[in-house]
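Student: quick one: sequence plus predicted model below, questions after.
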Amino acid sequence: MTVTDAPVSVEKPRTPSRPAARRNNFELYSWLFMRLSGVVLLFLVLGHILIMLFVDGGVQRINFAFVAGRWASPFWQMWDLTMLWLAGLHGGNGLRTVINDYARKDGTRFWLKMLLYTAVLLTVVLGTFVLFTFDPNIG
């Protein structure tokens, strides 16, 4: 019997400590959302920076009256709202992926995700509240 005639045995690969993920498309949609929201955020943030820092006198012009005038327009409210929501969800989704990749214990992963979801929800809800209840006539 030669070396080439010996039966080949392949060892089973190590199994992960976590069970296999459910067979749904959540991760696919999450991946797609990250790419699409990243492109949209690129335009929103660059437009925001261009207007806030370079147009109409630069950063010296930004004050309470500037923000009040800007948020008097539904267009700018929706611009800033879209930027807030996409940034919150995009960042939260990215951190969710990091937690899934690096948290080894199920309990740790669960509590880190709950903390993350709470922080994202509070940030987005409070930001939305401020945007829609902003009163330029305070005082």
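Tutor: That came through, no problem. Numbering: from 1, shown residues only.

Student: switch to C-alpha atoms for all contacts and neighbour counts from now on
Tutor: OK.

Student: so Pro19: helix, strand or coil?
Tutor: Going by DSSP: H, G, I helix; E, B strand; the rest coil, the secondary structure assigned to Pro19 is coil.

Student: and the comparison structure, right after this:
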Amino acid sequence: MSATAEATNIAAPRSGRIDPKYTRSKGKSGNFEMLAWLFMRLSGVLLVVLIFVHLFSNLMVGEGINGIDFGLVAGKWASPIWQIWDLAMLWLAMLHGTNGVRTIIDDYTESDKVRFWLKIVLYAASTAIIMLGTLVIFTFEPCMVDSTGQLLDRSPSFCFDQAAFN
């Protein structure tokens, strides 16, 4: 082999030793990363369906964007189907986003201590948003009453129609 042939021989990527400052402490993760990868793909597909049905039902059916108000949300959440639909959208979107940000933290944070605290903040924020969102969806009461049990004037119109039947 000539000298020019040896000079153009390029070593394969990652064939050399990795600088120790770029290595992380290796814990036993098992199949977690593979399951997280699979979750991202499946939740992404499911989120596309959930979001497009949500948008279609809110924007294309009825009055369109002009019809989106407190009464529309209250009417939808009167149905357990829409409560579960919106709950699934909330949970999947938050878990999908949290997993994505976790991956970014793992990829771009060099210090184990900083990585740990960033993940703690991420998980705490995600847990709080999921819990508060779930609480709002299942405890939402559109027909507001005063201390005597009478409907308030600012209640949606369907509350007054419902009160007439009671």
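Tutor: Noted; the coordinates are in hand. Please read these numbers as outputs of a predicted model, since none were measured by experiment.

Student: give me the TM-score for these two chains.
Tutor: For this chain pair, the superposition-based TM-score is 0.88 by TM-score structural alignment, normalised by the length of structure 1; 130 aligned residues with a Cα RMSD of 1.6 Å.

Student: the host helix or strand of Val45 of structure 2 maps to which residues in structure 1?
Tutor: Here Val45 of structure 2 sits within helix 32-55, counting by DSSP states H and E. Aligned by TM-score structural alignment, helix 32-55 of structure 2 falls on residues 26-49 of structure 1.

Student: and if you look at stretch 119-133 of structure 2?
Tutor: Counting by TM-score structural alignment, stretch 119-133 of structure 2 pairs with residues 113-127 of structure 1.

Student: ok, now stretch 85-100 of structure 2?
Tutor: Mapping stretch 85-100 of structure 2 onto structure 1 (TM-score structural alignment) gives residues 79-94.

Student: show me where structure 2 has helices.
Tutor: Counting by DSSP state H, structure 2 has helices at residues 3-7, 32-55, 70-76, 80-108, 112-139, 157-165.

Student: how much does the match of stretch 119-133 of structure 2 stray from structure 2?
Tutor: Compared with structure 2 after fitting, stretch 113-127 of structure 1 deviates on average by 0.4 Å (mean Cα distance after the TM-score superposition for structure 1).

Student: contacts for that stretch, please.
Tutor: Stretch 113-127 of structure 1 is contacted by residues 84-85, 88-89, 92, 95-96, 99 when judged by Cα atoms under 8 Å, 6 or more residues apart in numbering.

Student: what's the answer for stretch 106-114 of structure 2, then?
Tutor: 21-22, 24-25, 115.

Student: among those residues, who's most crowded?
Tutor: Greatest neighbour count in these, by other Cα atoms under 10 Å, goes to Arg115: 16 neighbours.

Student: report the separation between the residue nearest to it when sequence neighbours are not counted and Lys119 of structure 2.
Tutor: Distances taken as Cα to Cα, 6 or more residues apart in numbering put Thr109 closest to Arg115 of structure 2, at 5.8 Å, once the chain neighbours are dropped. Distance, Thr109 of structure 2 to Lys119 of structure 2, by Cα to Cα, to the nearest Å: 11 Å.

Student: comparing the two, which residue is more hemmed in?
Tutor: Neighbours were counted for Thr109 of structure 2 and for Lys119 using other Cα under 10 Å; Lys119 has more, 17 against 14.

Student: against Trp77 of structure 2, how distant is that one?
Tutor: The gap separating Lys119 of structure 2 from Trp77 of structure 2 is 33 Å, by Cα to Cα.

Student: cool, and Thr98 of structure 2?
Tutor: 26 Å.

Student: show me which of these two is the more surrounded one.
Tutor: Taking neighbours as other Cα under 10 Å, Thr98 of structure 2 and Trp77 compare with Trp77 leading, 21 against 18.

Student: what's the neighbour count on the residue lying closest to the more buried one once chain neighbours are set aside?
Tutor: Distances taken as Cα to Cα, 6+ apart put Gln83 closest to Trp77 of structure 2, at 5.3 Å, once the chain neighbours are dropped. Neighbour count for Gln83 of structure 2, taken as other Cα under 10 Å: 17.
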